[in-house]
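>>> Model the following, please.
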Amino acid sequence: MQTIHMTDIYGQYLTMKAEIDNAIQEVIKSTRFIKSGKVLDFEAKVAEYLNTNVITCGNGTDALRLAFMALDLKPGDEVITTAFSFVSTVEVLVLMGLKPVFVDVYPDTFNLDVAQIETVITPKTKAILPVHLFGQCANMEAVVNIAKKHDLYVVEDACQAFGTDYLFSDGTKKKAGTIGHVGCNSFFPSKNLGAFGDGGAVFSSDIKLADTIRSIANHGMKAKYEYERIGINSRLDSIQAAILEVKLKYIDKHIDARQTAARFYDEHLNNLNGLKIPARTEYSTHTFHQYTIQSERRDELKTYLESHGIPSMVYYPKALHLQEAYKSLGYKAGDFPIAERITQTVLSLPMHTELDIEQMEYIVNAIKSFSQSS
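This next block holds a predicted model:
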């Protein structure tokens, strides 16, 4: 049996090696490394895939920063978001002088509990920032309705959900990141559409807003050496764009491979004593950036899997409101009990496009053995 990896970026590369190698060589030969050539080609193809406007940038954190800069929020403005996510979600807000206002999450999908949003809206609230955690959308129809009612912006953190479909009650279907005023994406190497380095993108169906984001990402430029606003330098380089353009051709195939692996896990891990498999919702597909189970004996299970050569990861071991860096926000232990509890139970299993049956059988058999030993 091949070594089991948490993610297998190299194995996936081998399935596209000739195309990727050729694409990289084309960029080198062109010497068009920044904001041209392959970058523009890639932006156009992502825009076609998502049916929206696309601005690439340096990484997912920059994508969030660009979104909030474009919305022209002011220091002290409040943004409602989840207490259970990667730190970038809140980091950007604090750096910009905005105030994150947390709500708790659902215990089964890990996404923000929409029923709590209106309870924390104040006159200073300006935006809602849902995170589509692990590849499944938050309840965006509810979020959008609340935002419309209170005249708020919606910025989607879709960094873990590229290619996920959201299904509205009227039958309308949209891709994650294209539902709110702005969507943000990361091309971190382990993502479903991952670069061989850092990369990100911002999405918006509002052409004027998209133009503003594009300007901010390029120093606030209006025309060459003319600057109409304060901006930053956040760019996807052409080599990364070339790699991503090749991978984009296979994104639906890669998502299907992840979903196939998830179904295998579901079939063999469902109903095991003391273990919960990832919940699904009727309003979103799941593209499984992570396949995250829950166990009250999480740490023991993780150690057991490691002893059998099976990697696993804890995403995330501490809720955002309890991180030392954000103590100044005034939250304390017990404020978001579900987010706090699941940090003690979540465990992500190997999930990538190159998992084979032998590896998956070995993984589930190890988990079954652990479960039966309890």
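
>>> Please make it C-alpha for all contacts and neighbour counts, starting now.
Fine.

>>> how close does Arg214 sit to Met69?
11 Å (Cα to Cα, to the nearest Å).

>>> okay, the two: which has more neighbours?
Between Arg214 and Met69, counting by other Cα atoms under 10 Å, Arg214 is the more crowded of the two (24 against 19).

>>> Does the more buried one lie in a helix or a strand, and which?
Using DSSP states H and E, Arg214 maps to helix 207-217.

>>> any chance you could map the helices in the stretch 251-374 of the chain?
251-269, 298-307, 337-342, 357-373 (DSSP state H, counting those that start in this stretch).

>>> now, of these, which is deepest in the fold?
Counting by mean count of other Cα atoms under 10 Å, helix 337-342 has the highest mean neighbour count of the helices of the stretch 251-374 of the chain, with a mean of 20.

>>> quick one: Thr61 and Val90 touch, right?
No. Assessed by Cα atoms under 8 Å, Thr61 is found out of contact with Val90, at 9.9 Å.

>>> And those two? Which one has more around it.
Higher neighbour count among Thr61 and Val90: Val90, with 26 against 23, using other Cα under 10 Å.

>>> Please name the nearest non-neighbouring residue to the more buried one.
Pro100 (6.4 Å; Cα to Cα, 6 or more residues apart in numbering).

>>> any idea how far Asp256 is from Ile80?
33 Å.

>>> now do Leu167
23 Å.

>>> Looking only at neighbour counts, state which of these two leads.
Ile80 (24 against 20).

>>> my guess is the more buried one contacts Ala147, does it?
No. Under the criterion of Cα under 8 Å, Ile80 makes no contact with Ala147, lying 10.8 Å away.

>>> between these two, what contacts are shared?
127-128 (Cα atoms under 8 Å, 6 or more residues apart in numbering).

>>> before we move on, the earlier item: helices or strands next to the helix or strand harbouring the residue nearest to Val90 in the packing?
Applying DSSP H and E as the criterion places Pro100 in strand 99-103. Under the contact criterion of 3 or more Cα pairs under 8 Å, 6 or more residues apart in numbering; DSSP states H and E, strand 99-103 touches strand 78-82, helix 88-95.

>>> Now the second one, please; I'll put the structures next to each other:
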Amino acid sequence: MISKKDITKRFISYVTIDTESDPESNTTPSTEKQWDLANKLVQELKDIGLEEVTIDENAYIMATLPSTIDADIPTIGFISHFDTSPDFTGANVNPQVIESYDGGDIILNQFENIILSPDYFEDLKLYKGQTLITTDGTTLLGADDKAGIAEIVSAMEYLVQHPEIKHGKIRVGFTPDEEIGRGAHKFDVKKFGADWAYTMDGSEIGELEYENFNAAGAVVTIKGKIVHPGYAKGKMINSMYIAQDYINSLPRLETPEHTSGREGFFHLHNIKGDVEETQLHYIIRDHDKEHFEARKEVMKNLAHEINAQHGKDVVHIEIKDQYYNMREKVEPVMHIVDIAEEAMKSLDIKPIIKPIRGGTDGSQLSYMGLPCPNIFAGGHNFHGRYEYVPVESMIKAVEVIVKIAELTAIKNFEN
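So this is what the prediction gives:
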């Protein structure tokens, strides 16, 4: 299988290219710099020997590895995204390679005293003795999801070099703007032409996920009235105070920092305001569809209650659904999850089957007609300075991709 040196080199060549996406942009991709990596990937896919390598006007990349057997085998796909999160800078990424990790603190940045410690990030203890790639403490790393891209490209290269391995037609897809919720928006499922696919976008080795949050975004706008504070009695309406009432009226323990597993939440992630107007930006998440709908009603009813208290329409709320739980679309074709689980077990990887506390391109693609579970890419602590990835986990992900291709051919499912 691929060497540690080769996959490390490939991964670092990706993460040192800044591909941060921008939620305020209306273009696709949302940032021009995403083209830098996209164009590099197109050339690399051609160089390793894939066919039908295309990139469209929105930077969606597709490629084909032809079947090695003359049989009616389902076409499967592997998908990852090449943008990085706008939550933390992805410019000037300077990866550090930690050989034979000793299990202790890792100094990411001595000057700023930034330390990656197993005392806080306990998952580090799983990787003692392995090779870790970390940040230098000033940027994110970009393992989400450039680790996934490195794994897919490496797996395809391996299969090209080993035509004796029996597999059906395999499609590869790389997308922009996943981190801002648009990764699947312009994905051409018909053109991709796969019966099912897997996103390589999970975290810890062994993760296998086929259910995720139902998701919506809410913007609560509170209108106030500004007058001179010296003469404000009975006249001024301070929108920030009303906003505070709105915030405090939602269940305080139903927030991200107090929930886990399948528990949903309300998350206030941005506030901008003054006396005249305040805006609250929320995301609403729940795995259960009925609870999800109930959460939206709670926010709407609260707006009505506050308006009734003030005798006027001071609170306006706009809620837009973002994506839904893909479990509904995957359960009817559970053999695609079973194949991935069997692939992991055959490689002595313990499958960790759990709900995603977030979203993935796969959730939207599943509702677009392409069932798409999610598989680990190996990284931890995404979207921040403490992000890292064990090289051994990336190698195992490559092996899983190859094994899934083999098992799909062996089982020879009917289309």
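
>>> May I have the TM-score of the superposed chains?
Once superposed, chain against chain, the TM-score is 0.26 (TM-score structural alignment, normalised by the length of structure 1); 159 aligned residues with a Cα RMSD of 6.6 Å.

>>> ok, back up a step: tell me the helix or strand right after the strand holding Pro100 of structure 1.
strand 125-129.

>>> okay, the angle between the very next helix or strand once past that following strand and strand 125-129?
Per DSSP H and E, the first helix or strand lying C-terminal to strand 125-129 of structure 1 is helix 140-150. On the basis of axes from the mean of the first three to the mean of the last three Cα atoms, to 10 degrees, helix 140-150 of structure 1 is oriented at 170 degrees to strand 125-129.

>>> And helix 140-150 of structure 1, what's buried?
Buried residues in helix 140-150 of structure 1, counted by 16 or more other Cα atoms under 10 Å: 140-141, 143-144, 146-147, 150.

>>> what do you get for stretch 291-303 of structure 2?
Across stretch 291-303 of structure 2, burial judged by 16+ other Cα under 10 Å covers 292-293, 295-296, 299-300, 302-303.

>>> Narrow the residues you listed to those in strands?
Per DSSP state E, strands hold no members of the buried residues of stretch 291-303 of structure 2.

>>> Can you lay out the residues you listed as TSV showing distance to Ala405 of structure 2?
Output for the buried residues of stretch 291-303 of structure 2, formatted as TSV (distance: Cα to Cα, whole Å):
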residue	distance to Ala405 of structure 2
Phe292	36
Glu293	39
Arg295	41
Lys296	41
Met299	46
Lys300	47
Leu302	51
Ala303	51
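
>>> buried set for stretch 40-50 of structure 1?
So stretch 40-50 of structure 1, judged by 16+ other Cα under 10 Å, has buried residues 40, 42-44, 46-47, 50.

>>> Contacts made by the helix or strand hosting Ile284 of structure 2 with the rest, please.
Using DSSP H and E, Ile284 of structure 2 sits within strand 277-286. Outside strand 277-286 of structure 2, the residues within contact range by Cα under 8 Å, 6+ apart are 213-224, 239-240, 243, 262-273, 292, 295-296.

>>> again, only this time at 6 Å
Residues from elsewhere that reach strand 277-286 of structure 2, judged by Cα atoms under 6 Å, 6 or more residues apart in numbering: 213-224, 239-240, 264-272, 292.

>>> contacting residues for Ala343 of structure 2?
Ala343 of structure 2 touches 400, 403-404, counting by Cα under 6 Å, 6+ apart.

>>> Restricted to helices, list these.
If you go by DSSP state H, the contacts of Ala343 of structure 2 have 400, 403-404 in helices.

>>> Run through the neighbouring helices and strands of the strand or helix carrying Glu48 of structure 1.
For Glu48 of structure 1, the host element (DSSP H and E) is helix 38-50. Other elements packing on helix 38-50 of structure 1 under the criterion 3 or more Cα pairs under 6 Å, 6 or more residues apart in numbering; DSSP states H and E are strand 53-57, helix 238-248.

>>> just those: most buried one?
strand 53-57 (a mean of 27).

>>> Quick one: work out the angle between the following helix or strand past that strand and strand 125-129.
Counting by DSSP H and E, the element after strand 53-57 of structure 1 in chain order, helix or strand, is helix 60-70. Here helix 60-70 of structure 1 runs at an angle of 150 degrees relative to strand 125-129 (the same axes, to 10 degrees).

>>> same for helix 60-70 of structure 1, what does it pack against?
If you count contacts as 3+ Cα pairs under 6 Å, 6+ apart, helix 60-70 of structure 1 packs onto strand 182-186, strand 200-204.

>>> how about the first one: buried residues?
Just to be clear, that refers to strand 182-186 of structure 1. 182-186.

>>> quick check: angle from it to helix 207-217?
Strand 182-186 of structure 1 runs at 40 degrees relative to helix 207-217, counting by the same axes, to 10 degrees.

>>> Quick one: list the elements packing against strand 182-186 of structure 1.
helix 60-70, strand 153-157, strand 200-204.

>>> can we see that at 10 Å?
Counting contacts by 3 or more Cα pairs under 10 Å, 6 or more residues apart in numbering; DSSP states H and E, strand 182-186 of structure 1 packs against strand 53-57, helix 60-70, strand 153-157, strand 200-204, helix 207-217.

>>> Dump the ones you listed to JSON lines, plus distance to Ser295 of structure 1.
Shown next, in JSON lines, are these (distance: least, Cα to Cα, whole Å):
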{"stretch": "strand 53-57", "distance to Ser295 of structure 1": "37"}
{"stretch": "helix 60-70", "distance to Ser295 of structure 1": "30"}
{"stretch": "strand 153-157", "distance to Ser295 of structure 1": "27"}
{"stretch": "strand 200-204", "distance to Ser295 of structure 1": "33"}
{"stretch": "helix 207-217", "distance to Ser295 of structure 1": "42"}
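
>>> Relative to Arg263 of structure 1, which of these is closest?
Of all those, strand 153-157 sits nearest to Arg263 of structure 1, with 25.5 Å by Cα to Cα.
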